[in-house]
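Trainee: dropping a prediction and its sequence here:
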Amino acid sequence: MDLTSTKICVGILFGFWRFFWGILPVKLDRYLRKWEEASSDSKTFINEKRHQQVTCYVALTQSFGGGVLFATCFLHMMKELFISVEEIKAKWELSNNEYPISQVIIAFGFFSIYFLEEFTHWMVNKGKKRQCTKMYVGKVANVITKQKAPVPTSAKSTQSLRSSKVSPMKTIATIEEWELNQKNKPESEFEFDEELSPTTEKEEKPGNFLTSPCTSEKSMNRTYSGRSRHSIKEEINRANIALIQEEQLSLTDEETMKDQEQLMRCVLTIAALSLHTLLEGLSIGIQKFKYEIWYLFIAVSIHSASILFCMGVELILAQTRIRFIVLQMAALALASPVGILLGLLVSGESSMKTFGMSVAGVIVEGFSAGTILYITFFEVLNRERERRVYRLRRGLCIVGGFVIMALLQYSETRSDKHKILQYNNYNKTVS
């Protein structure tokens, strides 16, 4: 197998390997749900115990993923970016510049994702406020259209002022409270209600209203004009039900907004990992020896398996649709073969590797590192810090994920040093 065939074979294996580990959490989620619901209703204790076990496994997996992302950002991506910047400085004779370019690029990536998330959050809140305003206007319109008599011109201004101050739908709880409010109503309001209610010619005379010994009781009876106590009670019940539904809808909207924010962060992480994977495939595609290709394949495969598994768990917890998860993992799996093909093109034509391409690669890699840094601290580790269950085990899982990735990075560094020594010895023997 020649060098080009080896690169193509490694690219295909990369695609299947990444897709497998990205979809594995979906299969495990289905299996755990069936396992949790396998017992009958008579075994409630077993169901609760299984539910606690599943919750514990998911929490520990998320904690392990937080440690993996933390190590990936600081020990792998930042190191690769620093090496790329130093190579550009050495190649284009910029070694005298000691400005921390790699750190600045990472900071730009970090703040770009921060402001992007704030802008998205503002757009979601703006759309929610518009929807609530439309719902409120619709409810007010329905209340106005339910009036049986038209409002006189002389009373329109009074009605608009009164409706802008209080909302009668939100102050009524029972029929008794409504009757108490009617008894305590000022006479000016009853005069307004009198204009709205159908009255007889005798009641329309002002003298009858002023000379009546029981003004408040007759005024309250006028508000019942054509309406029975049962009908008023039904309207109050409907108003209370509408208020309860509105509160439930607001809670549902808040949960939906939180899920959308978590999903958006997962999408940003997938995009950053895709760019980083593309650059990893590019580094494999430009290699000139077979053993270097297979070594990078093994190292990157072990490194990416835990990351993809943890990202799949995050997407499931964000209540993402299965089809959307499959599409994201497929895009992430195709990034490596595409990067290897680009590496083949670059290695085939050395003139294509210009200063502009090197700078573009460094910028993309830096923005990817900044994105992973933001997601690691603001999403994963912050969420783990706010949890109040399985504290010791979650802490050990975070440290365990970091230690595993640190050991992999250490073995990779030692192997790189060994290859450099072999290359230097070979040059000495040739010379």
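Mentor: Here it is on my side, so go on. Numbers count the residues shown, from 1 in each chain.
Trainee: use CA for all of it now, contacts and neighbours both
Mentor: Fine.
Trainee: elements contacting the one helix or strand residue 122 maps to?
Mentor: In this assignment (DSSP states H and E), residue 122 forms part of helix 101-145. Counting contacts by 3 or more C-alpha pairs under 8 Å, 6 or more residues apart in numbering; DSSP states H and E, helix 101-145 packs against helix 78-91, helix 355-375.
Trainee: quick one, which of those helices is nearest to residue 58?
Mentor: Of all the helices and strands packed on helix 101-145, helix 355-375 sits nearest to residue 58, with 18.6 Å by C-alpha to C-alpha.
Trainee: would you confirm that residue 114 contacts residue 374?
Mentor: Yes. Between residue 114 and residue 374 there is a contact at 7.4 Å, judged by C-alpha atoms under 8 Å.
Trainee: when these two are compared, which one has more neighbours?
Mentor: residue 374 (22 against 16; other C-alpha atoms under 10 Å).
Trainee: got a list of what the closest residue to the more buried one other than its chain neighbours touches?
Mentor: Among residues not flanking residue 374 along the chain, residue 110 sits closest, at 5.8 Å (C-alpha to C-alpha, 6 or more residues apart in numbering). Counting by C-alpha atoms under 8 Å, 6 or more residues apart in numbering, residue 110 makes contact with 367, 370-371, 373-374.
Trainee: any idea which of these is closest to residue 261?
Mentor: Taking C-alpha to C-alpha as the measure, residue 261 sits nearest to residue 374 out of the contacts of residue 110, at 13.8 Å.
Trainee: so the closest one makes contact with residue 113?
Mentor: Yes. The criterion here is C-alpha under 8 Å, and residue 374 meets it with residue 113 at 7.3 Å.
Trainee: now distance to residue 73 too, for the contacts of residue 110, in CSV please.
Mentor: Listed next are the contacts of residue 110 as CSV, based on distance: C-alpha to C-alpha, whole Å:
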residue, distance to residue 73
367, 11
370, 8
371, 9
373, 6
374, 10
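Trainee: okay, the spatially most central residue of the chain and residue 319: tell me how far apart.
Mentor: Centroid-nearest residue in the chain, with C-alpha atoms, centre = their mean: residue 262, separated by 1.7 Å. Distance from residue 262 to residue 319, counting by C-alpha to C-alpha, to the nearest Å: 9 Å.
Trainee: use this one as the comparison:
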Amino acid sequence: MDFEKAHRSKKILSLCNTFGGGVFLATCFNALLPAVRAKLQEVLTLAHISTDYPLAETIMLLGFFMTVFLEQLVLTFRKERPAFIDLETFNASSDAGSDSEYESPFMGGQRGHTLYSEPHGHSHGLSIQELSRSSPLRLLSLVFALSAHSVFEGLALGLQEEGEKVVSLFVGVAIHETLVAVALGISMARSAMALRDAAKLAVTVSAMIPLGISLGLGIESAQGVPSSVASVLLQGLAGGTFLFVTFFEILAKELEEKSDRLLKVLFLVLGYTVLAGMVFIKW
């Protein structure tokens, strides 16, 4: 009975994650990319520059490469998968159906206290509890990793000027951050982390999106060419972050699982359709 309940929960969470992937896909290509193009055109017009080069797409890909670089940098020096990847992705699929090099940090029953596990039962044995007891630098790296994308998501929200784009982005970020929060809560509960440390970590991570929004609003409210250039660059970099999360951290994980493949594709398309359809609603 418990096994069936756990399997059903995993399936629901996995479908929610795939739906979130569709939402992020629409957020990236239907909201952020057009916004970057429009803002970039304003900047080029002010600077009296005319070019056919796809600058908006290039800036977005720079953000994507920056995110890939940061992830690989953490992997290189830590030799373990960084915590924010699994927490953020909320990979809720079963161990048996996964061909991934890294397994879910909080869905393995007998390994519930570890954040990192490998196939064939080998565990790195690194938990949030151990991080909290270890050097401040390691705990800081965990908090930084969890917060990095949240800041860029907040920036993307704060830099928007049109109501429909703000609403679309808000829905996408809300769905994604809800999955992050649930995953983080489960991981901290299973690692028996001290309540005070858990509260500090939760408050720090949750403050990152408002921080990003505040920075975005401050940049957007400033007048002049420098603020417009900064707005274009930050929106493009944020779009690259959305691109990375969509393809590397959601779709790559969920679509490699052996179960419910077609159902996941359906939820992916559904997530995209829901957010893409919001463009027809006047806010």
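Mentor: Perfect, thanks for sending it. This structure is a prediction, so every number in the text was calculated from the model and none was measured.
Trainee: superposing both, give me the TM-score.
Mentor: Overlay of the two chains. TM-score (TM-score structural alignment, normalised by the length of structure 2): 0.67; 223 aligned residues with a C-alpha RMSD of 3.3 Å.
Trainee: please pull up the equivalent of the residue nearest to residue 374 of structure 1 in structure 2.
Mentor: Under the alignment (TM-score structural alignment), residue 110 of structure 1 pairs with residue 64 of structure 2.
Trainee: count the residues that sit near the residue lying closest to residue 223 of structure 1 once chain neighbours are set aside.
Mentor: Spatial nearest neighbour of residue 223 of structure 1, excluding adjacent residues (C-alpha to C-alpha, 6+ apart): residue 193 at 6.5 Å. Neighbours of residue 193 of structure 1 under the rule other C-alpha under 10 Å: 17.
Trainee: residue 96 of structure 1 too?
Mentor: Residues lying near residue 96 of structure 1 (other C-alpha under 10 Å) number 8.
Trainee: tell me the contacts of residue 147 of structure 2?
Mentor: Neighbours of residue 147 of structure 2 in contact, by C-alpha under 8 Å, 6+ apart: 204-205, 208.
Trainee: out of those, which end up buried?
Mentor: Among these, those buried by neighbour count (16 or more other C-alpha atoms under 10 Å) are 205, 208.
Trainee: and which of the contacts of residue 147 of structure 2 is nearest residue 84 of structure 2?
Mentor: Using C-alpha to C-alpha, the contacts of residue 147 of structure 2 come closest to residue 84 of structure 2 at residue 205, 10.8 Å.
Trainee: not counting its neighbours along the chain, what's nearest the aligned partner of that closest one in structure 1?
Mentor: Matched by TM-score structural alignment, residue 205 of structure 2 corresponds to residue 328 in structure 1. Nearest residue to residue 328 of structure 1, sequence neighbours excluded (C-alpha to C-alpha, 6+ apart): residue 270, at 7.2 Å.
Trainee: and the one you found, what's its match in structure 2?
Mentor: Match for residue 270 of structure 1 (TM-score structural alignment): residue 150.
Trainee: my guess is its match meets residue 208, correct?
Mentor: Yes. Using C-alpha under 8 Å, residue 150 of structure 2 is in contact with residue 208, at 5.6 Å.
Trainee: now name the helix or strand holding the residue nearest to residue 223 of structure 1.
Mentor: Assigned by DSSP H and E, residue 193 of structure 1 belongs to helix 187-196.
Trainee: mind listing what's buried in that helix?
Mentor: By neighbour count on 16+ other C-alpha under 10 Å, the buried set for helix 187-196 of structure 1 is 190, 192-196.
Trainee: closest to residue 44 of structure 1 among those residues?
Mentor: Within the buried residues of helix 187-196 of structure 1, the smallest distance to residue 44 of structure 1 is 58.4 Å, found for residue 193 (C-alpha to C-alpha).
Trainee: residues of the one helix or strand residue 9 of structure 1 maps to that come out buried?
Mentor: Residue 9 of structure 1 belongs to helix 3-36 when assigned by DSSP H and E. Within helix 3-36 of structure 1, the residues scored as buried using 16+ other C-alpha under 10 Å are 7-8, 10-11, 13-15, 17-23, 25-26, 29, 32, 36.
Trainee: what's the matching range in structure 2 for that helix?
Mentor: Under TM-score structural alignment, helix 3-36 of structure 1 has no counterpart anywhere in structure 2.
Trainee: which strands and helices sit next to that helix?
Mentor: The contact analysis (3+ C-alpha pairs under 8 Å, 6+ apart) places helix 3-36 of structure 1 against helix 44-71, helix 229-285, helix 290-317, helix 322-348.
Trainee: now render these as JSON lines, adding distance to residue 380 of structure 1.
Mentor: Shown next, in JSON lines, are the helices and strands packed on helix 3-36 of structure 1 (distance: least, C-alpha to C-alpha, whole Å):
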{"stretch": "helix 44-71", "distance to residue 380 of structure 1": "6"}
{"stretch": "helix 229-285", "distance to residue 380 of structure 1": "10"}
{"stretch": "helix 290-317", "distance to residue 380 of structure 1": "9"}
{"stretch": "helix 322-348", "distance to residue 380 of structure 1": "19"}
